[in-house]
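Asker: Output the structure for:
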Amino acid sequence: MKSEDNYYLAALARCRGLGSRNIQKLLGKFPSAAAIWQAPREALYLVGGLSSQQVQNLLRFRKENQLLPEQLAEQCQRLGISLCSITQGNYPNILKEIFDPPVVFYYRGQLQPEAVRVAMVGARRFTPYGESTALEFGKQLAAAGLTVVSGAARGIDTASHKGALKTGRTVAVLGCGVDVAYPAENKRLLQEIPERGGVVLSEYGPGTIPLPIFFPARNRIISGLSQGTLVVEAARHSGSLITAELSLSEGRDVFAIPGSIYSTTSQGCNHLIQQGAKLVQEPVDVLVEYGLAAPPKAKMKRQFTPEERQIWQVLSFEHPLTIDEIFDSLPDGEMSNLAFLLLQMELKGLVIENELHAYRRAERE
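Answerer: I've put the predicted structure just below:
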């Protein structure tokens, strides 16, 4: 398929009620997507496979959007967005295998079709345990050569991407256009992913705003791109479990990190383990499934001032502390420049500040 034909295919994908499976049937009957876009009414009826209503919808959509293929081509070129169609060689084969693969997707960054990918998903409202686990697993899995796939949502998704970016590649699958930053606080993250060898992709065209209906459909791409899905932290009825269920339905691996039986944010993971998901306690539990070894752990070279060492000793990896809690835990009970010292330690990579402005150690002992 010629590259310009991709934009006719992208235009067809925007026709409501047509669907990717019907578009693929049409591609088997017509020589190109452009030929489908330009086919007369009689030809569309004669090929079979489409209902009368679907033919009418397509004819009406074409009439109202005659210049859409050309407009999409211009828009993508202007915004630096690439388009990949299911007929192209760089379309990931693993994504073709799912029940309803997107016929096209838009992307920014570098596609690596044959990369070994694992999805990491979880709650938007996470605990410090979930955040630190997602950061650590994202970092270790990417360092071992896996590409971490997630949805760039608040919470576990964001932590997974950030962890992976420290050592390797990550893929963000959006429920909006790839030129739209959602959530807004992830604007820099979504710029950084393609800059550092990863990919931001979506089946929705440029400028598409996020709508609730788009996210369940987005989840099938997250699981579809991945050999397995790791659920880090999720409530019993979390949307993250949809991704795990999709992964199961496609015969892919499902992993889950256990949590406290008293934590509502771990009930979903614990339930998945009951249902047969592989219990994961450390990154190597995932890596062995794909014949990969854990990377050698680099020892952080820590250089502390005496005051920084006092702060370090009251912090932990799992439980972030606010400035007031740190102050109260210091042996002297006074350190007037505590906020400045924490900033310096963050710049050195010794501590991490979370969204609630609480601090923890950057690595486990």
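Asker: C-alpha only now, for contacts and for neighbours.
Answerer: OK.
Asker: Just the strands from the stretch 151-300 of the chain, written as ranges.
Answerer: 170-173, 199-202, 228-231, 253-256, 278-279 (DSSP state E, counting those that start in this stretch).
Asker: Tell me which of the ones you listed approaches residue 130 most closely.
Answerer: Evaluated over those, closeness to residue 130 peaks at strand 228-231, with 10.2 Å, by Cα to Cα.
Asker: coming back round to it: in JSON lines: the strands of the stretch 151-300 of the chain, plus distance to residue 32 and mean neighbour count.
Answerer: As requested, those are exported to JSON lines (distance: least, Cα to Cα, whole Å; neighbours: other Cα atoms under 10 Å):
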{"stretch": "strand 170-173", "distance to residue 32": "28", "mean neighbour count": "28"}
{"stretch": "strand 199-202", "distance to residue 32": "23", "mean neighbour count": "26"}
{"stretch": "strand 228-231", "distance to residue 32": "34", "mean neighbour count": "30"}
{"stretch": "strand 253-256", "distance to residue 32": "36", "mean neighbour count": "25"}
{"stretch": "strand 278-279", "distance to residue 32": "44", "mean neighbour count": "18"}
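Asker: between those strands, which gets nearest to residue 343?
Answerer: With Cα to Cα as the measure, strand 170-173 is the member of the strands of the stretch 151-300 of the chain nearest residue 343 (27.3 Å).
Asker: Give me the contacts around stretch 5-18.
Answerer: The contact list for stretch 5-18 (Cα atoms under 8 Å, 6 or more residues apart in numbering) reads 19-20, 23, 32-34, 37, 54, 57-58, 61, 68-70, 72-73, 83-85, 103-104.
Asker: thinking again about what came up before, want to throw the strands of the stretch 151-300 of the chain into a markdown table with distance to residue 110?
Answerer: Putting the strands of the stretch 151-300 of the chain into a markdown table (distance: least, Cα to Cα, whole Å) gives the following:
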| stretch | distance to residue 110 |
| --- | --- |
| strand 170-173 | 10 |
| strand 199-202 | 6 |
| strand 228-231 | 21 |
| strand 253-256 | 25 |
| strand 278-279 | 31 |
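Asker: and residue 45, which of these is closest to it?
Answerer: It is, among the strands of the stretch 151-300 of the chain and with distance given as Cα to Cα, strand 199-202, at 31.1 Å.
Asker: Against which helices or strands is the closest one packed?
Answerer: Counting contacts by 3 or more Cα pairs under 8 Å, 6 or more residues apart in numbering; DSSP states H and E, strand 199-202 packs against strand 104-109, strand 170-173, helix 187-195.
Asker: Name the stretch among the ones you listed that sits most buried.
Answerer: strand 170-173 (a mean of 28; mean count of other Cα atoms under 10 Å).
Asker: in the stretch 151-300 of the chain, which spans are helices?
Answerer: Counting by DSSP state H, counting those that start in this stretch, one finds helices in the stretch 151-300 of the chain at the ranges 156-165, 187-195, 214-224, 240-249, 267-274, 284-287.
Asker: for comparison, sequence B:
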Amino acid sequence: MVDVTANSYTAEQHALLALWSVPGLGPRTLERLRSFARGGLASLASCPVRDWLAEAPLPPPVRRRLAGFSALEPLATQLLERCARAGMGLAFQGQPAYPARLAETDDAPPLLFYRGQIGPPRRRAALVGSRHPDQGFLPFARTFARQVAEGGVGVVSGAAAGVDRACHWGAMDAGGETWAFLGSALDELDPAQARLLPHFLARGGVFFSELPPGVRASTTTFPRRNRLIAGASDAVVVLRAGVGSGSLYTAEAGRAQGRPVFALPGDVLNEAAAGCNALLRDGHARACLSVEEVWRAVGILPHRHVPPAEGSSWEELSVEARGAYQVLNRVPKSFDEVLAGSQLSPAALTSALVELELSGFVIQHPGRLFERV
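Answerer: Have a look, this model is predicted:
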């Protein structure tokens, strides 16, 4: 159960929660406000709103909304109460639950609301596409996502009807990790998303949103959430998109964030693939012709996914390396956890893990976490 009680957060975080609940106040405005408040955001919460509102660098609509409050604390309290009722967790930048890759991007939200269990660090790929692809494409998308997930790669998408949802199901078919970034608050799900959520919660998936409770999806929220899908991923793959598909915003965000962007080419007469073909024609994406290219783009080599016992390189491994491999699985483990499960000394285990990594049987994540691949 996620703890969202008021005493779980610092004064600075309380002030951030209060301000983030005000419509129209985004990441960049918040940064300007933080620079304005010499003692941090907490200094704004410690005095009446009227004392600083007139000079604060705020858009007029936000200023008008804040003028209706005497202090910030009631806003934070109200937000926390709504999160508790909806079972939402809060992840601030810098906390383990906040996606590390997303935190590296410009315009990343200072916090996220989530439902589900945040897993350990791993490589992730955004798999996105049209809500209405051509007939017969959704089974292909589901299979493609399942194969990506079977390589130990997390699947990130937007829980929208069509390709996005097929990709989530494909990841769950493989027992893999999947994240969905929504264009609404987590207490304002549409009926289809509400039906999908229990499957996520039961299978280790996570719903994320940057929007505070009570905010419904709109034509403006969907393009903005697409930057979160790309930002939380190591690569972006557009599986199917027409010229007006919202997934093209995700590709654009991925390019701006420096992510590798791929698109599956389609028949030139197929209007449902025209967006993908345009990305390739204009040099805005690389052609994706296999799952192996996705693995390679996120840093996992295709040959690593051959069952080790069937590869000749397995026979060349030392006894220590084979023993360490048996302790690992597709959930990253720390060095100490592997050490506790093996009969090796720290020095011998270090050597074994290096051998496994160089041979392509293990990948090391930041923070000295090791995962079988």
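Asker: And the TM-score between these chains?
Answerer: Comparing the two superposed chains by TM-score structural alignment, normalised by the length of structure 1, the resulting TM-score equals 0.73, with 294 aligned residues with a Cα RMSD of 2.6 Å.
Asker: quick one on the thing from earlier: out of the helices of the stretch 151-300 of structure 1, flag the one nearest residue 48 of structure 1.
Answerer: Smallest distance to residue 48 of structure 1 across the helices of the stretch 151-300 of structure 1 (Cα to Cα): 26.7 Å, for helix 214-224.
Asker: In structure 2, what stretch matches the closest one?
Answerer: Mapped onto structure 2 using TM-score structural alignment, helix 214-224 of structure 1 covers residues 221-231.
Asker: And stretch 250-267 of structure 1, by the same measure?
Answerer: Correspondence between stretch 250-267 of structure 1 and structure 2 is established over residues 257-274, with TM-score structural alignment as the criterion.
Asker: Give me the contacts around that stretch.
Answerer: Here stretch 257-274 of structure 2 makes contact (Cα under 8 Å, 6+ apart) with 105-106, 130, 132-134, 230-231, 233-243, 251, 254-255, 276-277, 279-280, 284-289, 297.
Asker: Same question for it: list its buried residues.
Answerer: By 16 or more other Cα atoms under 10 Å, the buried positions in stretch 257-274 of structure 2 come out as 257, 259-266, 271-274.
Asker: what about stretch 13-31 of structure 2, how long is it end to end?
Answerer: Criterion Cα to Cα, to the nearest Å; first-to-last residue distance in stretch 13-31 of structure 2 is 14 Å.
Asker: actually stretch 76-90 of structure 1, not the one I typed
Answerer: Chord length of stretch 76-90 of structure 1, first to last residue, is 18 Å (Cα to Cα).
Asker: What lines up with residue 15 of structure 1 in structure 2?
Answerer: For residue 15 of structure 1, the aligned residue in structure 2 is residue 22 (criterion: TM-score structural alignment).
Asker: which secondary structure element contains its match?
Answerer: Residue 22 of structure 2 belongs to no helix or strand when assigned by DSSP states H and E.
Asker: Okay, it and residue 160 of structure 2: tell me how far apart.
Answerer: For residue 22 of structure 2 relative to residue 160 of structure 2 (Cα to Cα), the value is 26 Å.
Asker: Would you check that residue 57 of structure 2 makes contact with residue 32?
Answerer: Yes. Here residue 57 of structure 2 reaches residue 32: they are 6.6 Å apart, a contact under Cα atoms under 8 Å.
Asker: Could you check which of the two is surrounded by more residues?
Answerer: Here residue 57 of structure 2 and residue 32 are set side by side on neighbour count (other Cα atoms under 10 Å), and the busier one is residue 57, at 18 against 13.
Asker: list the contacts for that one?
Answerer: The neighbours of residue 57 of structure 2, taking Cα under 8 Å, 6+ apart as the test, are 29, 32-33, 36.
Asker: Recalculate using a threshold of 10 Å.
Answerer: Taking Cα atoms under 10 Å, 6 or more residues apart in numbering as the criterion, residue 57 of structure 2 is in contact with 29-36, 63.
Asker: which stretch of helix or strand covers the residue nearest to residue 346 of structure 1 when sequence neighbours are not counted?
Answerer: If the residues on either side of it in the chain are set aside, residue 346 of structure 1 comes closest to residue 352, at 6.0 Å by Cα to Cα, 6 or more residues apart in numbering. Secondary structure assigned from DSSP H and E places residue 352 of structure 1 in strand 351-353.
Asker: State the next helix or strand along the chain beyond that strand.
Answerer: The helix or strand immediately downstream of strand 351-353 of structure 1 is strand 359-361, counting by DSSP H and E.
Asker: Any idea which residue is closest to the centre of structure 2?
Answerer: residue 232 (3.8 Å; Cα atoms, centre = their mean).
Asker: In three-state terms, label the nearest residue to that one once chain neighbours are set aside for me.
Answerer: The shortest distance from residue 232 of structure 2 to any residue other than its chain neighbours is 4.4 Å, reached at residue 102 (Cα to Cα, 6+ apart). With DSSP: H, G, I helix; E, B strand; the rest coil as the basis, residue 102 of structure 2 sits in helix.
Asker: what does residue 102 of structure 2 align to in structure 1?
Answerer: Matched across to structure 1, residue 102 of structure 2 falls on residue 95, judged by TM-score structural alignment.
Asker: Any idea how many residues pack against the residue nearest to residue 346 of structure 1?
Answerer: A count of neighbours around residue 352 of structure 1, defined by other Cα under 10 Å, yields 20.
Asker: Tell me who's in contact with residue 245 of structure 2.
Answerer: 128-133, 272-276.
Asker: actually residue 36 of structure 2, not the one I wrote
Answerer: With contact set as Cα under 10 Å, 6+ apart, residue 36 of structure 2 has these partners: 30, 44, 52, 55-57.
Asker: Where neighbours are concerned, which of those residues has the most?
Answerer: In terms of neighbours by other Cα under 10 Å, the contacts of residue 36 of structure 2 top out with residue 44 at 23 neighbours.
Asker: how far is the helix or strand hosting residue 340 of structure 1 from where the chain is centred?
Answerer: Element membership of residue 340 of structure 1, judged by DSSP H and E, is helix 338-347. Using Cα atoms, centre = their mean, to the nearest Å, we find the averaged C-alpha position of helix 338-347 of structure 1 to lie 31 Å away from the chain's own average C-alpha position.
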